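>>> this one's structure only:
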């Protein structure tokens, strides 16, 4: 146990050292990235290249490699302990033009901060990096794909976190007055002309003469009366470089090159062009080097993320049912990535309303339904000096311990006994012990 106590003492000294670093370092460093600023602090203090500094960075990288996928809306919570050096990461799928509100609440038991990173692309480009606050971050996806959210406390940081991600409207105004996305009756990709083409927009049904509104600030680039769209207005979304298409109008009430703001009148709903045989509606489309699905940009109806009661999660639990499924996402519709036998111990990483995010001793990361897990059975051990390993499969990196300070809580997949002390330090014994 002396080795463990020495390690923790070194950690405490490092934290004091970090806190006393010259603040001029941050003033010189100009990056807005909270992660880059903290990494710069570690570098200038000499900690970045130490064992704990390297472990802090590697845990951030490992979190990305084992990130689980979540579906919006979602609420998930968990804890970080000061004696651990960890990070958490999750990915969400977003369509181009979709927006989400991300709230990360950090209740620290010390003065530590929680670094929040939003990354995307195969190169994991950093989009945002900031310290957690209660204010929501509104994020709009500029392309369809996976977006990764990572959280990590500063070294020795301890506290509880809760992440909430909900959909939110991208455009300030819906294109048809008095309506919302529930009025859309024909969506992107619907078959047209017997399968010869597909619908490159959405149809918003409303009474003839209903006001058609500019959903965003822009410039009118065309006012036409021809072809399939009949009476139509084109508006350039100057912020995104999109061309917005409003078709089948009964009347056009703007002129070419006119500047418009959200809520300004563009025209009135009708059924001109090839819509003469259908009920009045607005065909709304978005073009950017070709048509893109406009629905994510004008969606207005979103489910709320569930409310989670703040709770202190157990560090380790055990499976209470044979052949329990670990799934890729917190839903029974997601892929089964592993099956666990009864009494298998798992580490608790986080929790949603009905699921625990877990990691097995072998490193499998996924979700187990809450009812499949119970508290571990803790068995006191007799006094005995022996060596215990810090990793399940390690044949080195062992510590000298007195078993009287530990309790047995189960076995790993390779047959090693798991032992834990009152501070939550988990070690592994060979079968001989």
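Structure's in. What do you need? Model, not experiment: these values are computed from the prediction.
>>> going forward, measure contacts between C-alpha atoms and count neighbours the same way
Noted.
>>> now name the helix or strand holding the residue positioned nearest the centre of the chain.
In the chain, the residue lying closest to the centroid (Cα atoms, centre = their mean) is residue 149, at 4.1 Å. Applying DSSP states H and E as the criterion places residue 149 in strand 145-153.
>>> that strand - contacts with which helices or strands?
Applying 3 or more Cα pairs under 8 Å, 6 or more residues apart in numbering; DSSP states H and E, we find strand 145-153 packed against helix 51-65, strand 88-94, strand 114-120.
>>> mind putting the ones you listed into a markdown table with distance to residue 165 and mean neighbour count?
Formatted as a markdown table, the helices and strands packed on strand 145-153 follow (distance: least, Cα to Cα, whole Å; neighbours: other Cα atoms under 10 Å):
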| stretch | distance to residue 165 | mean neighbour count |
| --- | --- | --- |
| helix 51-65 | 18 | 16 |
| strand 88-94 | 9 | 20 |
| strand 114-120 | 12 | 22 |
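>>> which one of these lies nearest to residue 257?
Among the helices and strands packed on strand 145-153, strand 88-94 comes nearest to residue 257, with 32.8 Å by Cα to Cα.
>>> how far does the closest one sit from the chain's center?
4 Å (Cα atoms, centre = their mean, to the nearest Å).
>>> same check, this time on stretch 221-232
Stretch 221-232 sits 41 Å away from the centroid of its parent chain (Cα atoms, centre = their mean).
>>> repeat that for stretch 266-277.
Centroid separation for stretch 266-277 versus its chain: 41 Å, with Cα atoms, centre = their mean.
>>> what does that stretch contact?
Residues outside stretch 266-277 that contact it (Cα atoms under 8 Å, 6 or more residues apart in numbering): 206-214, 226-231, 233, 247-254, 278-282.
>>> second one coming, line it up with the first:
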């Protein structure tokens, strides 16, 4: 009987230790996976933002049914912009891939001869991103204005004497120009802040945060917590907040769920092109 009691104590102690280990390990795994997910998503959006919008627009215009295939193949050449000798060596191969696509060969059946493994991986990775993340997909998003506007890529430029960086794209037009939601989502923030002045923040259905700042007026029908549809009026353009000394413009920003702001310029160019087609 004594031996049985000792055996039970050992089993109980072992079970307690095992439970403690499991309780520590499972949250660690969950947190690790969450971090990896956010980092990989951040990298994916960053990689997509590096695609040349002119290339995307061209192939959406001339090859709408297979534009992703062409963009992924062209990306093999663009990714080596710091290695001119390698660019020259793969240029004929890239042209050969484009010719295969022109002849109706499926992307998965392309003859990749002449490219190294890393270049092939890059092309296939790019093609996967274009399927996984729909920022470039026609009809999924729209340009925030319905009128021709002026904007350049100033993401990362110094602000306040270098104390912070510009985390968006400034779209210029006249005061009072209507501004519309680029996507479906939920209204998360409305009203004044120091930098953005009158601003609206929308949590898109994709999980990203869409930031519209320096508004002259906010649509009075908008309420925090309510849904908003792509194309719904957000407000009108102004220069409120820290833009008081600058021409009227919309500061448009995109923040990922992990808190990282990404450059929206490439997507805006493509959205603008597709929005014009749909008018």
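Cool, the structure landed. These figures come from a predicted structure and were not determined experimentally.
>>> contacting residues for the nearest residue to the residue nearest to the centre of structure 1 once chain neighbours are set aside?
With sequence-adjacent residues excluded and distances taken as Cα to Cα, 6 or more residues apart in numbering, residue 149 of structure 1 is closest to residue 118, at 4.7 Å. Residues in contact with residue 118 of structure 1 (Cα under 8 Å, 6+ apart) are 126-129, 147-150.
>>> rerun that using 6 Å as the cut-off
Contact analysis of residue 118 of structure 1 by Cα atoms under 6 Å, 6 or more residues apart in numbering lists 127-128, 148-149.
>>> mark which of those are buried, thanks.
Restricting those to buried positions leaves 128, 148-149, with burial counted as 16 or more other Cα atoms under 10 Å.
>>> can I get those residues in a markdown table including distance to residue 5 of structure 1?
Shown next, in a markdown table, are these (distance: Cα to Cα, whole Å):
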| residue | distance to residue 5 of structure 1 |
| --- | --- |
| 128 | 37 |
| 148 | 36 |
| 149 | 34 |
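>>> nearest to residue 358 of structure 1, of those?
residue 149 (17.6 Å).
>>> show me what contacts the closest one?
Taking Cα under 6 Å, 6+ apart, one finds 89-90, 117-118 in contact with residue 149 of structure 1.
>>> how close does residue 91 of structure 2 sit to residue 84 of structure 2?
Separation of residue 91 of structure 2 from residue 84 of structure 2 (Cα to Cα, to the nearest Å): 10 Å.
>>> no no, residue 118 of structure 2
17 Å.
>>> returning to what we had before: starting at the chain centroid, how far to the helix or strand just after the strand holding residue 149 of structure 1?
Remark: after strand 145-153 of structure 1, the chain's next helix or strand is strand 159-168, criterion DSSP H and E. Per Cα atoms, centre = their mean, the displacement of strand 159-168 of structure 1 from the mean C-alpha position of its chain is 8 Å.
>>> how about the helix or strand that strand 159-168 of structure 1 is followed by: buried residues?
The helix or strand immediately downstream of strand 159-168 of structure 1 is strand 184-186, counting by DSSP H and E. By neighbour count with 16+ other Cα under 10 Å, strand 184-186 of structure 1 contains the buried residues residue 184.
>>> after superposition, how close is strand 184-186 of structure 1 to structure 2?
Strand 184-186 of structure 1 differs from its equivalent in structure 2 by a mean of 3.8 Å after superposition (mean Cα distance after the TM-score superposition for structure 1).
>>> okay, the following helix or strand past that strand sits on what stretch of structure 2?
Scanning forward in sequence from strand 184-186 of structure 1 by DSSP H and E, the next helix or strand is strand 191-192. Mapped onto structure 2 using TM-score structural alignment, strand 191-192 of structure 1 spans residues 158-159.
>>> residue 216 of structure 2 -> structure 1?
In structure 1, residue 216 of structure 2 lands on residue 250 (TM-score structural alignment).
>>> its match: neighbour count?
21 (other Cα atoms under 10 Å).
>>> what's in contact with whichever strand or helix holds it?
Using DSSP H and E, residue 250 of structure 1 falls within strand 242-252. Outside of strand 242-252 of structure 1, the residues within contact range by Cα under 6 Å, 6+ apart are 229-236, 267-273, 282-288.
>>> how much does it stray from structure 2?
Mean for strand 242-252 of structure 1 is 0.7 Å (mean Cα distance after the TM-score superposition for structure 1).
>>> appreciated, that's everything.
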